[in-house]
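[1] Whatever this is, show me its structure:
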Amino acid sequence: MRESLRITEIFHSLQGETSRMGLPTVFVRLTGCPMRCTYCDSAYAFTGGKTVAIDDIMAQIASYGCKTVCVTGGEPLAQKPVHILFKRLCDEGYSVSTETGGGQPIDAVDPRVSRILDIKTPKSGELKNMLWANVDAVNERDEIKFVLVDRSDYEWARDLVREKQLHQKAPVIFSPVWESLKPVDLAEWVIADKLDVRVQVQLHKILWGEKPGV
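    As a prediction, this is how the structure comes out:
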C-alpha cells in the first residue's frame, strides 16, 4: 500500500506569515488537530478531508511550478507519514517549512525543514498541552511564534522571551489575533519594551480576507 496522508487542501498562494511573508508558496494543509485554540482560523481542517497518496501529493505540488512549500494544518505532525513527505520534498530540492502547534515532538522533523513552532499562550486555552521540550529543540533554521489575544498574552510572551532568551535560539514572531488585538497596539508595546522580536500581520487576510484556500 502506498503511503498516504489525510489532506484538507493543497493550494498555491502567497505566504502570509513568518520570515517568508510574501513569497509564492504551495500550501499542503493536513486534516486533524488535537488542540482547540480559542482563536483558531482553520477549524475547517479538524475533520473531513480526503486520503491522498504521497506520490499524488508530490505530483500536485509539482504542477504549480513553485519550489517553496509550507506543510500546515490542523496539526501536520499528528500524522506520522508526514515525515515521508518532508524527506521527499527536501530530496527534490523544495524549500520546506512546517507550522506546528507545539504539542507534538519536533525533533524527528527532517533537519532541512524550517519548523515554525507556535508557543501557546494562556488565552489560547491550550497552554496545558504545550510540549516544552520543543523549545530546546529549535535552532537558527526555525522560528518561534506567539499568537497573542490581548495585553495579558503579550506580557506573558514578553516575559517568557526574556526569561528563556528565546530570540537567541531562533527568530521570534509576535502575531496579533485577527480582529482581537490591534496590530498598532502590539507594535507600540514591542517598541516600548525594546524586544528583539518581529511583529507580524497576516498578509493573506489583508489581501483576501479570512477564508480557506489563501
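[2] all contacts plus neighbour counts: C-alpha atoms, from now on.
    Will do.
[3] Please name the nearest non-neighbouring residue to the spatially most central residue of the chain.
    Centroid check for the chain by C-alpha atoms, centre = their mean gives residue 99 as the closest residue, at 2.5 Å. Nearest-residue entry for residue 99: residue 116, 4.7 Å, with adjacent residues in sequence omitted and distances by C-alpha to C-alpha, 6 or more residues apart in numbering.
[4] Do me a favour and get the end-to-end distance for stretch 141-154?
    End-to-end distance for stretch 141-154: 24 Å, by C-alpha to C-alpha, to the nearest Å.
[5] cool, stretch 39-56 as well?
    End-to-end distance of stretch 39-56: 32 Å, with C-alpha to C-alpha as the criterion.
[6] C-terminal to the longest helix belonging to the chain, what's the next element?
    Taking DSSP state H as the criterion, the chain has its longest helix at helix 151-164. Once the chain leaves helix 151-164, the next helix or strand it forms, by DSSP states H and E, is strand 172-176.
[7] Let's compare: structure for the following, please.
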Amino acid sequence: MNNSELNINEIFYSLQGEAREVGLPTVFVRLTGCPLRCTYCDTEYAFKGNNLLRIDDIIAKIKSYQTKLVCVTGGEPLAQINCHILLDRLVKENYQISLETSGSIDIKEVNPRVSIVMDVKTPDSGEADKNRYKNIEKLQAKDQLKFVIGSKSDFDWSVNILNKYPTPAGVLFSPTFGIVAPTQLADWILERQLNVRLQLQLHKILWGDQQGK
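    From the prediction side, this is the model:
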C-alpha cells in the first residue's frame, strides 16, 4: 500500500443509524481490518480483505451521492495510517465527517474538524483491557463517547468510568443488540439520573444485520 491508497471493505449510502446525525443520509466508508475482537461485533466481515482503492477514487465515489455527511468507520479505521490522509482530504472538500473508532489507538493526529465517535470497550466486550483512557481527555464538545452495554455490571462499570474521566463530549449508552432490552437500559439511565443519550441502532431496526445498510 502506498500513501495514496486505503484497504476498503465497502462504500455505501444509507441513513446514519447512530450518534448525533442519526436518521440523516450519509456516505459510509468502511475500512478493512481491526486489532480488536469484541464479543458483540457486527462487522466481522470487515476484518479481512484486500481491496486497495486510491484515495482520489474514494473521494470520487463519495461525490456521486448528494450529501455532505461522511462516516469513516471499520473495523478500526485508524489502524490504517493513510486514514488521516482521507480525513484531511474530506475536510478540504468541506464534508461533515464523523470517525468511528474503538479508542484503542491514539486520536491526537485526527484532523480537528472531524467529529470523533469513540467507543469505550466495556468488560462484556472482552476487550476492556485495550482502552486508551487518555483518549477521553482529548475529546471535545463536537465529539461523542459511546458505551455498548451488555449487562447491569457493564452499566455500573460505565458509570464509574464517566465519573473517573469526565468529558465535554456527548455520551451515548447503547444496549448490546439482542442482549439488553432498550427499555431496561432506559430504566437504568433514569434511575441513576444520568445525562447521557440512549442510543438505538436505527439501521438494525430498519434493515436488521443486512450488510451495506
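[8] So which bits of the longest helix of structure 1 are buried?
    For helix 151-164 of structure 1, burial by neighbour count (16 or more other C-alpha atoms under 10 Å) applies to 153, 154, 157, 158, 161.
[9] That helix vs structure 2, mean deviation?
    By mean C-alpha distance after the TM-score superposition for structure 1, the fitted helix 151-164 of structure 1 averages 1.3 Å away from its aligned residues in structure 2.
[10] which ones are touching residue 212 of structure 2?
    10, 11, 12, 13, 14 (C-alpha atoms under 8 Å, 6 or more residues apart in numbering).
[11] just checking, residue 86 of structure 1 touches residue 111?
    No. Here residue 86 of structure 1 lies out of contact with residue 111, judged by C-alpha atoms under 8 Å, at a distance of 9.6 Å.
[12] Give me the more crowded residue out of those two.
    residue 86 (21 against 15; other C-alpha atoms under 10 Å).
[13] which secondary structure element contains that one?
    Per DSSP H and E: helix 82-91 holds residue 86 of structure 1.
[14] Contacts for stretch 83-97 of structure 2, please.
    Outside of stretch 83-97 of structure 2, the residues within contact range by C-alpha under 8 Å, 6+ apart are 3, 6, 55, 59, 68-72, 77-78, 109-111, 113-115.
[15] just stretch 28-36 of structure 1 next, same as before
    Here stretch 28-36 of structure 1 has contacts from 5-11, 45-49, 69-76, 78, 101, 103, 125-126, 129, using C-alpha under 8 Å, 6+ apart.
[16] Go ahead and build a ChimeraX selection from the buried members of those residues.
    Selecting the buried subset of the contacts of stretch 28-36 of structure 1 in ChimeraX, with 16+ other C-alpha under 10 Å as the burial test, is done by:
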select :5,6,7,8,9,10,11,45,46,49,69,70,71,72,73,74,75,76,78,101,103,126
